[in-house]
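Novice: Got a predicted structure here, sequence first:
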Amino acid sequence: MPDTTRSAGARHRSSILVTGAAGNLGREVVSRLQAHGARVRSLVRHQTGPRPGVESVVGDLTDPAVVREALVGIDAVSLIWPLLDSAPAHDLVAELIAAAPRVVYLSTTAIDDEVARQSDPIAQVHAEMEALLHDAGLRPVVLRSDTLASNTRGWAPQLRAGDVVSGPDVARTAVVDERDVADATVAVLLAHHDQPDQDLYVLTGPEVLSRADQVAHLGTALRRRLRFQALPTDLARSRMLADGRPEPLVEALIAASVRRPESNCTTDHVERLTGRPAGTFERWAIDHAAEFS
C-alpha cells in the first residue's frame, strides 16, 4: 500500500475516533492524525486535561450510550480493546454497525490462526475480537502488532533504583517501535480512496530480541552496565500483585510468559504502509533514554 496519507488528507478532512487515546500508542496516533490535518476525537475513561485541537468523549468503551455519542460524524475508528473479555464488545460492535465507520483494529502477532484456542488470555481475547468484527461484516483492517517498545517503560522505576531489571522471562519477539505502529495505523485510517492492499498486516521490528537484549540496548543508551534477571513464576506473580496490578491481568501476563511460543518472524509490513523500514529498538532506547534516568 502506498503512503497516501497526505494526498488523502488534502482531498477530505477525515473525522477519526481514537480509543485508548491516553495510552502510549494512542497518544502517538492522535499526534500524527493532527499533523495530517484530521479532525480527531478521543474516547478516554478519564479526562486528563484538554489537548488542543482534540475533542474528547469521556466514558467507557463498553457503554453503548458513550460509544454512540463518540461515533457521531466519524469516518474511521482506531480501535484498541482494553479488556481481557470480549463479551462486552457485542454492544460496541452493534454501535459500529449502526455508524458504519471504517475500523482499524490493533491486535497481536501472538495469534495462531491454526488453533481453536490461543496460548494465553491476551492472545485469545484479540482472536475473539477479530472474529467478532469480521462476523459482524465490518470488514476491519487488522494490524497485528508485536511487542511494543514502549512496554519497557515499566522498567523505569527499577532502572532508577539500580542496574538490574527483574521480571518474568518471555519468549523472544520482534519488538516494534510504537511510533511505527502509529504511523502504520494513521496510513490506514486516512486511506480514503486507496484501499489497503489487504485486511491484515503483521507489524514487527527488524530484529527478534529477548528481554536481556532489550535491557542491554537500554544500558548502551544510558551508558550503564545493565542486566536482566529472570524471576521464577511465583515470585514474578507476587511482585506484580504487590505493584497493584489487577489479579486477572497478572495471571494473563504470567500465562503469556509461560505459554507463548517464541516468534522468529519479522515482516516488511511497516514499510509497506509507511514507505520506510521499521526502526530498531536500539534507536528507540537512545530516543527515550532520559525516561529511564
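Specialist: Here it is on my side, so go on. Numbers count the residues shown, from 1 in each chain.

Novice: contacts and neighbour counts: CA atoms only from here.
Specialist: OK.

Novice: What's the first helix or strand after the helix or strand hosting Y105?
Specialist: Taking DSSP states H and E as the criterion, Y105 maps to strand 102-108. Next helix or strand after strand 102-108 toward the C-terminus (DSSP H and E): helix 121-135.

Novice: Mind listing what's buried along that next one?
Specialist: By 16 or more other C-alpha atoms under 10 Å, the buried positions in helix 121-135 come out as P121, I122, A123, Q124, V125, H126, A127, E128, M129, E130, L132, L133.

Novice: residues contacting the residue lying farthest from the centre of the chain?
Specialist: In terms of distance from the mean C-alpha position of the chain, R225 ranks first, at 29.6 Å (C-alpha atoms, centre = their mean). With contact taken as C-alpha atoms under 8 Å, 6 or more residues apart in numbering, R225 is in contact with D163, A216, G219.

Novice: 7 Å instead?
Specialist: Contact analysis of R225 by C-alpha atoms under 7 Å, 6 or more residues apart in numbering lists D163, G219.

Novice: Confirm that it sits in a strand.
Specialist: No. Under DSSP: H, G, I helix; E, B strand; the rest coil, R225 falls outside any strand and is assigned coil.

Novice: With T152 as the reference, measure out to it.
Specialist: From R225 across to T152, the span is 17 Å (C-alpha to C-alpha, to the nearest Å).

Novice: try E282
Specialist: Separation of E282 from T152 (C-alpha to C-alpha): 12 Å.

Novice: If you drop the residues flanking it in sequence, what lies closest to R102?
Specialist: Using C-alpha to C-alpha, 6 or more residues apart in numbering and skipping the chain neighbours, the partner closest in space to R102 is A76 (4.3 Å).

Novice: cool, W155 as well?
Specialist: Among residues not flanking W155 along the chain, V165 sits closest, at 6.6 Å (C-alpha to C-alpha, 6+ apart).

Novice: And what about that neighbour, helix, strand or coil?
Specialist: Secondary structure state of V165, per three-state DSSP, is strand.

Novice: Next up, the contacts around it.
Specialist: W155, Q158, L159, R227, F228, Q229.

Novice: Please apply the same query to L92.
Specialist: Taking C-alpha under 7 Å, 6+ apart as the criterion, L92 is in contact with T62, P64, V67.

Novice: A216 too?
Specialist: Shown in contact with A216 (C-alpha under 7 Å, 6+ apart): L226, R227.

Novice: mind listing the strands for this protein?
Specialist: With strands called from DSSP state E, the chain shows them at 15-19, 39-44, 54-58, 76-79, 102-108, 141-145, 164-167, 200-203, 227-230.

Novice: Next up, a structure to set beside the first:
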Amino acid sequence: MTILITGVRGGIGAGLLRRLHTSGHNVRAASRVPAKTELPAGVLAVELDLADPSTFAPALAGVTDVFLYAEPAGIEALLAAAVAARVRRVVLLSSDSVTLPTAERNALARHHLLVERALLAAPLTATLLRPGGFATMTLGWAESIRAGQPVEQAYPHARLDPIHPEDIADVAELALTTDTLDGETISLGGPQVLSFGDQVQTLGELLERRIELREPTREQAAEQLRGHVPAPLVEAVLDYWSQLPGKQTEAARSVERITGRPGRTFRQWATEHLAMFR
C-alpha cells in the first residue's frame, strides 16, 4: 500500500502526510518542485505538475491510494494515468460550496465541481470530502489583531461551523487506510455553529481584550481578500459568505458521527494558534 499525497505544502496535506508516515504507512509526497519540499525523513518526494502530463505516470507508479486537492486543470489526464497505474482509490478534498444553489456560476464551487464530476466518471473508488469554513480562515485577521486594529469582515453575522484541520485529516486518514468510507460523499464541519462575530469574541476572550469588529463594503472586502485569495475566486468567496444562513443553530456535520471522537472546537484551534494573534 502506497499513498500519494498532493497539496503537501497545505495545512491538511502536510498534516495528513506526517501522521500517516508516523503510523508506518508508505507515503509519497507530490510536488511541482520536489527539491524544495520539506518532508519528514524517509518520505519520498516526486514531481507532479498538472501542466506537464509527462510527470503523471512516474508519480503514480506503484501508488494504491491518492489524497487529491481539487484542481480542475489536467484532471482528466491525471485520472486516466491513475487508472493506468492501477490506483484503486482517490480521496478528494472538495468543498461544501458545491451544494450552493448558484454552484454552476460560482467560481469557487465550480472549481471543485469539475474535479468531483471527473472523479466520479472515472473507474476508481472515490470518497468526496466537503468541508465548509476552516478555522484557519481567521488567520486573515491576525495582522489587524496583533496591531490592535479592528477586524474587518464581510457578512459578520453569517453563521458557519468552522472546522479544525485536524478533524478533516482524521476523516481523510480513515478514508485512505480503511474501506469504511469508500464511495461516500461527506459534508464536514466543526461541532459548533458560530458567526464571524462569535469567532472574534472567542479570540478576544483568549487574548483578554476586546477586539472591535467592523463590516466593510463589499468592494473593500474584495480588495482585502485579494491579498490572500486567488483573484478569480474573490467574488465567489464573498458570494459564498453571503449565502451562509444567518440563523443556523445546529452543528450537524461534526466528524464525531464518523470517527466516534468529539470534533475539535474553534476555541481549541484558537488556543493552539494564539501566538499568531498576539
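Specialist: Received it, and whenever you're ready, just let me know what you need. Everything quoted here is computed from the prediction, not taken from an experiment.

Novice: re earlier: so what does the residue nearest to W155 of structure 1 match up with in structure 2?
Specialist: Correspondence of V165 of structure 1 to structure 2, assessed by TM-score structural alignment: V151.

Novice: residue range for stretch 220-240 of structure 1 in structure 2?
Specialist: Counting by TM-score structural alignment, stretch 220-240 of structure 1 sits on residues 205-225 of structure 2.

Novice: now that stretch: how far from the chain's centre is it?
Specialist: 22 Å (C-alpha atoms, centre = their mean, to the nearest Å).

Novice: same check, this time on stretch 155-169 of structure 1
Specialist: Relative to the centre of its chain, stretch 155-169 of structure 1 is centred 23 Å away, using C-alpha atoms, centre = their mean.

Novice: Repeat that for stretch 107-125 of structure 2.
Specialist: With C-alpha atoms, centre = their mean, you get 15 Å for stretch 107-125 of structure 2.

Novice: Give me the range in structure 1 that that stretch lines up against.
Specialist: Going by TM-score structural alignment, stretch 107-125 of structure 2 sits over residues 121-139 in structure 1.

Novice: which residues touch the matching stretch?
Specialist: Stretch 121-139 of structure 1 is contacted by residues 84-86, 93, 97, 107-108, 110-111, 117-118, 140, 252 when judged by C-alpha under 7 Å, 6+ apart.

Novice: Quick one: which of the residues you listed is the most crowded by neighbours?
Specialist: Neighbour counts for these, by other C-alpha atoms under 10 Å, peak at S107, which reaches 26 neighbours.

Novice: residue contacts, the counterpart of that one in structure 2?
Specialist: Here S107 of structure 1 is matched to S94 in structure 2, going by TM-score structural alignment. Contacts of S94 of structure 2 were listed using C-alpha under 7 Å, 6+ apart, and they are A70, H112, L128, L129, R130.

Novice: And for S94 of structure 2, nearest residue in space, chain neighbours not counted?
Specialist: The shortest distance from S94 of structure 2 to any non-neighbouring residue, by C-alpha to C-alpha, 6+ apart, is to R130 (4.9 Å).

Novice: residue contacts, the one you found?
Specialist: L93, S94, S95, D96, I186, S187, L188.

Novice: again, only using 6 Å
Specialist: Residues in contact with R130 of structure 2 (C-alpha atoms under 6 Å, 6 or more residues apart in numbering) are S94, S95, D96, I186, S187, L188.

Novice: rewinding a little: can you put the buried residues of helix 121-135 of structure 1 in TSV and add distance to R27 of structure 1?
Specialist: Below are the buried residues of helix 121-135 of structure 1 laid out as TSV (distance: C-alpha to C-alpha, whole Å):
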residue	distance to R27 of structure 1
P121	25
I122	22
A123	23
Q124	26
V125	23
H126	21
A127	24
E128	25
M129	22
E130	23
L132	26
L133	24
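
Novice: out of those residues, who's nearest S7 of structure 1?
Specialist: Checking these against S7 of structure 1 with C-alpha to C-alpha, the nearest one is L133 at 28.6 Å.

Novice: Which of the contacts of V165 of structure 1 has the largest number of neighbours?
Specialist: Counting by other C-alpha under 10 Å, top hit in the contacts of V165 of structure 1: L159 with 21 neighbours.

Novice: The residue lying closest to it once chain neighbours are set aside: how many residues sit nearby?
Specialist: Closest residue to L159 of structure 1 apart from its sequence neighbours, by C-alpha to C-alpha, 6+ apart: F292 at 6.2 Å. Neighbourhood size, F292 of structure 1 [other C-alpha under 10 Å]: 19.

Novice: same check, this time on S23 of structure 2
Specialist: Counted with other C-alpha under 10 Å, the neighbours of S23 of structure 2 add up to 9.

Novice: Can you tell me what it aligns to in structure 1?
Specialist: So S23 of structure 2 corresponds to H36, using TM-score structural alignment.

Novice: Repeat that for L78 of structure 2.
Specialist: Under the alignment (TM-score structural alignment), L78 of structure 2 maps onto L92 of structure 1.

Novice: cool, A236 of structure 2 as well?
Specialist: Counting by TM-score structural alignment, A236 of structure 2 corresponds to A252 in structure 1.

Novice: Kindly provide the distance from the spatially closest residue to that match that is not a sequence neighbour to G167 of structure 1.
Specialist: Of all residues not flanking A252 of structure 1 in the chain, P121 sits nearest, at 5.5 Å (C-alpha to C-alpha, 6+ apart). According to C-alpha to C-alpha, P121 of structure 1 stands 19 Å off from G167 of structure 1.
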